[in-house]
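Peer 1: just to be clear, the model below is a prediction. Sequence and coordinates:
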Amino acid sequence: MAFLSIERDGGIVTATMNQPETRNALTGNSAVQELVQLCEELRLDSSAKVLILTGAGPVFSSGGNVKDMQRFFDDAVTPDQICNEYRNGIQRVPLALARLDVPVICAVNGPAVGAGLDLTCMCDIRIASDGATFAESFVRVGIVPGDGGAWLLPRAVGLAKASEMAFTGDAIDAQEALACGLVSRVVPAQELLPTALALARRIAANPGAVMRMTKRLLREGQGSSLASLLELSAGYQALAHKTADHREAVTAFIEKRKPQFA
C-alpha cells in the first residue's frame, strides 16, 4: 500500500500520508522514498505551484516506528550501520524538502510526534487543527532527533522553546504552538483542509517562477550573510524583471485590470 495519496487541482498538489493504522509512521515503510520522489517530481514540474502535506486519520504523524527500533538491539547491528541507515533513510526527507522550491503548506490534522513534528518544521507554512498537538519526544524513548530536528525546531520557535520541548519531550497543544510561532494559524478540524486550500489558491495565483525564486531567497537567508543574500537577490531580480509574468503584472497594474499569468 502506498504511503502517500496524491491529488492535484491545477498547480495545487495535496499529498496525504495515508497509513492511519501505523499513525502515519515515517519509518519501516516506503514513506521516505515516496516523500523524496514527490519532492523531486515537483521540483522538475514548472506547472506545480503549491504542495499541501497532511495526514489521514486522527494523527498527523507519529514519527519513527518505535516497534521497528527493536532491531537495533541486535549486537550484530553496528553503530556505523545505524548511522548509514539514518543518512540513507529519514535524513533524505529534510534535504529533499530543502531543495524543493515549491511552497509547502503543512495542514496538521492531529498529533505530530518526534519526526512527525520535525516534518512539519520542514514545511514553509504550518496550519493546525484545534486538536493538533506537537511533541519533540525523542528523549522519551532514549534517542536524539536524528532527522534534523535540532536544526529545524529552533528556527521555528527559537532556541529556548525548542530546548524546553526537546529536553522534556512534553507535548504542546495547538494554541501554545500558535503562541510560540510553530504554526501561523489554528482552525477547527473541519476547516483545516479548506483553509489550507484557500491559502494555496492565493499563493498559486501568483507567478510560479518568481514564487520559486522567492522561496529560495527565504531559505538561503537563514544561513547566509546579508551581503551574500543581497547579491543573490540582485541576480534573481534581474531574471524576474525579464519574465513575461512581470511584464503582464506591470501592464495589468497600469491598465487597472487583473493580471493573467501563464
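Peer 2: It's in.

Peer 1: okay, CA-based contacts and neighbour counts for the rest of this
Peer 2: Fine.

Peer 1: just the element for Arg219, please.
Peer 2: helix 208-220 (DSSP states H and E).

Peer 1: tell me how far that helix is from the chain's mean position?
Peer 2: Here the centre of mass of C-alpha atoms in helix 208-220, compared against the chain's by C-alpha atoms, centre = their mean, to the nearest Å, lies 15 Å away.

Peer 1: any idea which helix or strand comes after that helix?
Peer 2: Next along from helix 208-220, by DSSP H and E: helix 226-241.

Peer 1: now do the following helix or strand past that following helix against helix 208-220, angle only.
Peer 2: Next helix or strand after helix 226-241 toward the C-terminus (DSSP H and E): helix 244-255. Using axes from the mean of the first three to the mean of the last three C-alpha atoms, to 10 degrees, the direction of helix 244-255 lies 110 degrees away from that of helix 208-220.

Peer 1: would you mark the buried spots in helix 244-255?
Peer 2: 245-246, 248-249 (16 or more other C-alpha atoms under 10 Å).

Peer 1: about what we covered before: list the buried ones in the helix holding Arg219?
Peer 2: 208-217.

Peer 1: below is an additional structure, to be compared with the one above:
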Amino acid sequence: MTSLDITREGPVEIWTINGHATGNAITSKSFISAFDKAVDESNADLEVRAVILTGAGKIFTSGGNVKEMADKEGMFGVDARRQRQEYMNGIQRLPRAATRLEVPLIAAINGPAIGAGCDLAMMCDIRIASERASFAESFVSVGIVPGDGGTWFLPRAVGYERAAEMTFTGDRVDAVTALEWGMVSRVVPHEELLSAARGLAERIAKNPPHALRMAKRLLVESRSAHLESILAMAAAMQPLAHLDPEHDKRVEKWRTL
C-alpha cells in the first residue's frame, strides 16, 4: 500500500509518495484520502509557504496499480456501471486537491512518472527533474484513456501537439527532452534534486503568505478564465494585499535599498 509521508522543514513541507511494492502507485483510496487531507491541512496552516512532492526510492510514481488493474481489483474491479463514480470519487480527487492547494506545489521528480504519475507531476506548479526522470502518458498502451485530468494538464505543460504525441503513442520522454519541451523547468544531477527543490521552496517561502497564496490562485484561475475575470479577481485581491502589514514592511525595505 502506498503512503504519503510528510515531513516539515520550517515553512516547507516535503510530501513523499512511498509504496515500494506497488511502484509508488497512487490509485488506492487510502493514498488519495491522505493527499486530500494533506492539502486541507496545509491550506489551514499559514506557516506553510511551499510543498515539495517527490517519490521514495527510484521512481516518482507508476500511476495506476497495474497488478490491481490486471486482477480487476480495487477501483478497477467494480461493476462497469459504477466505474464513473469510482473515478470521480477516487483518482479525480487528486487534480481537484492539487489545484485547491493554496501554496506553490513543486514536483521533485526523482525517476519515472508514468500514466497517472505523469499527470500528477503536470498538476504541480513547478517541476524539477532528476537526470533519471522520465515521463509517459501511457494509458492507451494498456487500452484505457487518461481518466485523471491528464488531457487537461498535459497540453498546458507542453502544448497540444506534443501532448497528442505522448497520449497517442504512450512513448517515454526522457529528462533532457522534457526540459526542451518545457515540461520541467530544470534538470539536475540526481543527488542534487531535493536540495535544488528545497532551495527553490525556500526562496518562495521568504514572501508574505497571503500575497503568495492569492498570486497562486490567480495563476490557477488564469488557466481557464477570461482576461476580464482575472482582472476582476486581481482588483478584488489587491486591496487585501495592500492592507496586510507585511506589505508595508516589504515596501519600506525596498525603498531603503
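Peer 2: Perfect, I can see it now. All figures in this text were calculated on a predicted structure; none of them were measured in a lab.

Peer 1: list the TM-score for the superposed pair.
Peer 2: The TM-score (TM-score structural alignment, normalised by the length of the second structure) is 0.95; 254 aligned residues with a C-alpha RMSD of 1.5 Å.

Peer 1: now the buried residues of helix 208-220 of the first structure in TSV, with distance to Pro79 of the first structure?
Peer 2: Shown next, in TSV, are those (distance: C-alpha to C-alpha, whole Å):
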residue	distance to Pro79 of the first structure
Gly208	44
Ala209	43
Val210	44
Met211	42
Arg212	39
Met213	40
Thr214	40
Lys215	37
Arg216	35
Leu217	37
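
Peer 1: go through those residues and name the one nearest Glu136 of the first structure.
Peer 2: Glu136 of the first structure has its nearest neighbour among the buried residues of helix 208-220 of the first structure in Lys215, at 25.9 Å by C-alpha to C-alpha.

Peer 1: what lines up with that closest one in the second structure?
Peer 2: Counting by TM-score structural alignment, Lys215 of the first structure lines up with Lys216 in the second structure.

Peer 1: can you pull the contacts of Val59 of the first structure?
Peer 2: Contacts for Val59 of the first structure (C-alpha atoms under 8 Å, 6 or more residues apart in numbering) come out as 20, 23-24, 109-112.

Peer 1: tell me where the second structure has strands.
Peer 2: 3-9, 12-18, 50-55, 105-109, 112-114, 126-130, 134-136, 172-174, 186-188 (DSSP state E).

Peer 1: redo the ones you listed as a markdown table? Include distance to Asp40 of the second structure and mean neighbour count.
Peer 2: Listed next are the strands of the second structure as a markdown table, based on distance: least, C-alpha to C-alpha, whole Å; neighbours: other C-alpha atoms under 10 Å:
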| stretch | distance to Asp40 of the second structure | mean neighbour count |
| --- | --- | --- |
| strand 3-9 | 13 | 15 |
| strand 12-18 | 13 | 22 |
| strand 50-55 | 13 | 26 |
| strand 105-109 | 14 | 28 |
| strand 112-114 | 25 | 27 |
| strand 126-130 | 20 | 24 |
| strand 134-136 | 28 | 24 |
| strand 172-174 | 33 | 18 |
| strand 186-188 | 29 | 20 |
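
Peer 1: let's have these in a markdown table, adding distance to Val142 of the second structure.
Peer 2: Shown next, in a markdown table, are the strands of the second structure (distance: least, C-alpha to C-alpha, whole Å):
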| stretch | distance to Val142 of the second structure |
| --- | --- |
| strand 3-9 | 25 |
| strand 12-18 | 23 |
| strand 50-55 | 23 |
| strand 105-109 | 23 |
| strand 112-114 | 12 |
| strand 126-130 | 26 |
| strand 134-136 | 12 |
| strand 172-174 | 14 |
| strand 186-188 | 29 |
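
Peer 1: residue contacts, the residue nearest in space to the middle of the second structure?
Peer 2: Geometric centre of the second structure, nearest residue: Cys124, 2.6 Å, by C-alpha atoms, centre = their mean. By C-alpha under 8 Å, 6+ apart, Cys124 of the second structure lies in contact with 98, 104-107.

Peer 1: likewise for Gly149 of the second structure?
Peer 2: Neighbours of Gly149 of the second structure in contact, by C-alpha under 8 Å, 6+ apart: 92, 95, 119.

Peer 1: over to Gly64 of the first structure?
Peer 2: 25-27, 114-116.

Peer 1: circling back to that earlier point, just put the buried residues of helix 244-255 of the first structure in CSV and tack on distance to Glu231 of the first structure.
Peer 2: CSV is the format used below for the buried residues of helix 244-255 of the first structure (distance: C-alpha to C-alpha, whole Å):
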residue, distance to Glu231 of the first structure
Asp245, 23
His246, 20
Glu248, 26
Ala249, 24
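
Peer 1: surely the match of Lys215 of the first structure touches Leu101?
Peer 2: No: assessed by C-alpha atoms under 8 Å, Lys216 of the second structure is found out of contact with Leu101, at 9.1 Å.

Peer 1: okay, now Ala44 of the second structure: neighbour count?
Peer 2: 11 (other C-alpha atoms under 10 Å).

Peer 1: and the gap between it and Ala211 of the second structure?
Peer 2: In this view, Ala44 of the second structure and Ala211 of the second structure are 15 Å apart by C-alpha to C-alpha, to the nearest Å.

Peer 1: do the same with Ala38 of the second structure
Peer 2: Ala38 of the second structure is 21 Å from Ala211 of the second structure, by C-alpha to C-alpha.

Peer 1: what's the span of stretch 8-20 of the first structure from first residue to last?
Peer 2: 21 Å.

Peer 1: ignore the last one, stretch 116-133 of the second structure
Peer 2: 15 Å.

Peer 1: same check on stretch 126-141 of the first structure?
Peer 2: For stretch 126-141 of the first structure, the end-to-end distance is 26 Å (C-alpha to C-alpha).

Peer 1: which residues does that stretch contact?
Peer 2: 105-115, 117-118, 120, 144-145, 165-175, 177, 182-189, 191-192, 196.

Peer 1: before I go, just wanted to say thanks for your time.
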